[in-house]
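Student: Could you work out the structure for the sequence below:
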Amino acid sequence: MKIISMIPARYGASRFPGKLMKDLNGKSVILRTYEATMATQLFDDVYVVTDSDIIYDEIVKNGGKAIMSLKEHDCGSDRIAEAVENMDIDVVINVQGDEPFTDKESLEKLIKVFKEDDNKEVDLASLMVHINDDDEINNPNTVKVIIDKFDFALYFSRSPIPYPRDKSIDVKYYKHKGVYAFRKQAILDFYRLPMLTLEASEKLEQLRYLEYGKRIKMVETNVQGIEIDTLEDLERARKAWK
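Tutor: As a prediction, this is how the structure comes out:
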């Protein structure tokens, strides 16, 4: 089984433009993420795929591998699909460019899903973290996921799901970490299918998979990490890196 990692990297992030080139204790955020992914030694290849000459040059000049997107893309999955279309691979893992604390243990869990899926029932796998802080549960920037008894995703939302109408019920809330592992065919299917209303409403690309009947196996991890979406996140990352 040939497994690679792709790190989609857009320079003009809407909430924090240029965040991937911000300094994180001596190196850019995107370079830190690339190096952390390489350091896991789990992949046959690791690439940054980008629409930005600045990010492309940052990776290449530091000895990494980068691919320039040929088309404009609305989401990271589309960017990856274009890049892998003609590659001879089985599984591609999408590591977010703003997650420099990417860890080996969590990625190993995703890879294990596919190595144990002899009947190829899983289209993609992704990570989730148990959360219990009310501010985080209600924060629309924190994407929540609910799962069935077999750990397949039922829905993703920026709202708190499930809604706690009966507060006596001990409900576990899970934060979705935007790290995905795809079978190659699943991501190519995603690329060719039009966006539907749930994805458009929530602005969550993973909903496209659910709307078209794909199965997403969720894997719990205890590693929170720090996703750099704001300047405050960057400051937290700088402190954590020390």
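Student: from here on, contacts and neighbour counts on C-alpha atoms
Tutor: OK.
Student: and the biggest strand by length in the chain, which residues are buried?
Tutor: Counting residues, the longest strand in the chain under DSSP state E turns out to be strand 173-183. Using 16 or more other Cα atoms under 10 Å as the test for burial, strand 173-183 gives 173, 174, 175, 176, 177, 179, 180, 181, 182, 183.
Student: how about this one, so we can line them up?
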Amino acid sequence: MSMIAVIPSRYASTRLPGKPLVDICGKPMVQHVYERVRRVSLFDEVLVATDDERIANAVEAFGGAACMTSPDCPSGSDRLIEVAKSHPADVYVNVQGDEPLVEPASIEKLARAMLDDPSLQMGTLCYPVSAEQAQNPNLVKVVRAHNGNALYFSRSPIPFPRSGGIAPQYFGHLGMYAYRRELLMNFGSFPYSPLENTEKLEQLRVLQAGIAIRVLEVEATGPGVDTPEDLEAVRRILTEKAG
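Tutor: Coordinates of the predicted model:
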């Protein structure tokens, strides 16, 4: 079974322009992500999907492989579909390009689940979060069935403790996805999803179409990079590890 890892990487960012190329301990951020994905031996290819020649050039400069995609792609999933059209594989794993602290063990757990269970059409990851963290609408939460499949993703804290107090456990969603090729290529044809539109979460389009998403629990990773403050936090963490 063939498997490709894809790292969507856009130059434009409202809060941090040129984000994939920001320097973190002597390397562009996209290189940190690429090298961590490369440590997983299950992939036939690792590709950075980008719409900007500056990112493609930087990737090639450190020995990586880049795939140019349209600047009109509205989301990472659309960018992934473009890659799939020119790079056939059975499974695609989408690793966010702004997660320089992503754990190779987490990537491997998701990839191996798709290899070990051919019935899985789509998979993603979650990790335990505190009740305080669960209140943050920028952190997506997920609740699961006993078999590990997603029941719902939300920006609200779920489950909601009706009788007061806090829920016994909250899980944050780690935005890494694995797709079978057939599901990925059909993604754009799924019917309009009011849930996706309300929460602004693409994965709800899949759930509302009646397709199961397996959600695997992993340990929490370090912060992703969305703001200059996040960037400084990641630099501190990697500098301490190097020291």
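Student: Would you tell me what the next helix or strand after the longest strand of the first structure is?
Tutor: helix 184-192 (DSSP states H and E).
Student: what range in the second structure does that following helix sit on?
Tutor: Aligning helix 184-192 of the first structure against the second structure (TM-score structural alignment) gives residues 181-189.
Student: Just confirm residue 95 of the first structure contacts residue 4, I think it does.
Tutor: No: applying Cα atoms under 8 Å, one finds residue 95 of the first structure not in contact with residue 4, separated by 10.4 Å.
Student: Between these two, which is the more surrounded one?
Tutor: Neighbour totals were compared for residue 95 of the first structure and residue 4, and residue 95 leads with 27 against 19 (other Cα atoms under 10 Å).
Student: what sits against that one?
Tutor: 5, 6, 7, 8, 37, 102, 178, 179, 180 (Cα atoms under 8 Å, 6 or more residues apart in numbering).
Student: what's the closest of those residues to residue 135 of the first structure?
Tutor: residue 178 (19.5 Å; Cα to Cα).
Student: Which residue is the nearest non-sequential neighbour of that closest one?
Tutor: residue 96 (6.5 Å; Cα to Cα, 6 or more residues apart in numbering).
Student: how near is the residue nearest to the spatial centre of the second structure to residue 205 of the second structure?
Tutor: Geometric centre of the second structure, nearest residue: residue 176, 2.6 Å, by Cα atoms, centre = their mean. For residue 176 of the second structure, the distance to residue 205 of the second structure equals 16 Å [Cα to Cα, to the nearest Å].
Student: how many neighbours does the equivalent of residue 202 of the first structure over in the second structure have?
Tutor: Alignment note: residue 202 of the first structure maps to residue 199 in the second structure; criterion TM-score structural alignment. Number of residues near residue 199 of the second structure (other Cα under 10 Å) recorded here: 15.
Student: and residue 199 of the second structure, what does it touch?
Tutor: Listed by Cα under 8 Å, 6+ apart, the contact set of residue 199 of the second structure reads 154, 155.
Student: any idea how far it is from residue 180 of the second structure?
Tutor: For residue 199 of the second structure relative to residue 180 of the second structure (Cα to Cα), the value is 24 Å.
Student: OK, contacts around the residue nearest to residue 178 of the first structure?
Tutor: 7, 8, 9, 178, 179.
Student: Can you lay out these as CSV showing distance to residue 55 of the first structure?
Tutor: Output for the contacts of residue 96 of the first structure, formatted as CSV (distance: Cα to Cα, whole Å):
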residue, distance to residue 55 of the first structure
7, 11
8, 10
9, 7
178, 20
179, 20
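Student: Looking at those residues, spot the one nearest residue 32 of the first structure.
Tutor: Nearest to residue 32 of the first structure among the contacts of residue 96 of the first structure, with distances taken as Cα to Cα, is residue 7, at 11.7 Å.
Student: After alignment, which residue of the second structure pairs with that closest one?
Tutor: Under the alignment (TM-score structural alignment), residue 7 of the first structure maps onto residue 7 of the second structure.
Student: okay, now that match: neighbour count?
Tutor: Residues near residue 7 of the second structure, counting by other Cα under 10 Å: 27.
Student: rewinding a little: between the contacts of residue 96 of the first structure, which is closest to residue 78 of the first structure?
Tutor: Distance to residue 78 of the first structure across the contacts of residue 96 of the first structure (Cα to Cα) is lowest for residue 8, with 9.4 Å.
Student: Looks like that closest one contacts residue 93 (just checking).
Tutor: No: assessed by Cα under 8 Å, residue 8 of the first structure is found out of contact with residue 93, at 10.6 Å.
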